[in-house]
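Asks: Fold the following and give me the result.
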Amino acid sequence: MEMLEHQKVVLRNVSSNKVLFENEIKKSIKWLNKIDLMQFSRWLIANFNDKYPDIISKYIDKTAA
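Replies: Just a heads-up that it's a prediction; the model follows:
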């Protein structure tokens, strides 16, 4: 499993815990390459922006996503 898909699975699994969710986003940003990071950003916004808009906006530049 590639890192992007792995991080999606992890984030789905920790999405009920805001602290763990934010920590995994930080890890993802460090680990993913630029292309995967763009896909990751779009995926985060599409799947979690309603639940954690504060965290998403803190780490993801929506104009770049």
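
Asks: hey, let's count contacts and neighbours off CA atoms from now on
Replies: Noted.

Asks: buried residues in the strand or helix carrying K27?
Replies: Assessed by DSSP states H and E, K27 sits inside helix 18-31. Within helix 18-31, the residues scored as buried using 16 or more other CA atoms under 10 Å are F21, E22, E24, I25, S28, I29.

Asks: Find the nearest non-adjacent residue to the last one, please.
Replies: The shortest distance from I29 to any non-neighbouring residue, by CA to CA, 6 or more residues apart in numbering, is to L37 (6.8 Å).

Asks: Please generate a structure for the following sequence too, so the two can be compared:
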Amino acid sequence: MAMLEYVKTILLKVSFSTYLFERELKKGIRYLVPAELEEFRDWCYASFGLSHRPILNRYFVTAF
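Replies: As a prediction, the model looks like this:
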């Protein structure tokens, strides 16, 4: 669970930049175990759905 919280913290800090957000999202998906990915996906859409939806759609369609 600690890795999930770490990845969330990083995304919050880099959300101002599309490039950094996409890079960190990609890394975060690689670091998390499958059991955490559903919770992470839901959190990402709730937190960044308005600002980064195309990026989220690109990575979460292929992640599951």
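
Asks: about what we covered before: adding distance to W43 of structure 1, write the buried residues of helix 18-31 of structure 1 out as JSON lines.
Replies: Converted to JSON lines, the buried residues of helix 18-31 of structure 1 look like this (distance: CA to CA, whole Å):
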{"residue": "F21", "distance to W43 of structure 1": "14"}
{"residue": "E22", "distance to W43 of structure 1": "15"}
{"residue": "E24", "distance to W43 of structure 1": "14"}
{"residue": "I25", "distance to W43 of structure 1": "12"}
{"residue": "S28", "distance to W43 of structure 1": "12"}
{"residue": "I29", "distance to W43 of structure 1": "13"}
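
Asks: which ones are touching V14 of structure 2?
Replies: L20, F21, E24 (CA atoms under 8 Å, 6 or more residues apart in numbering).
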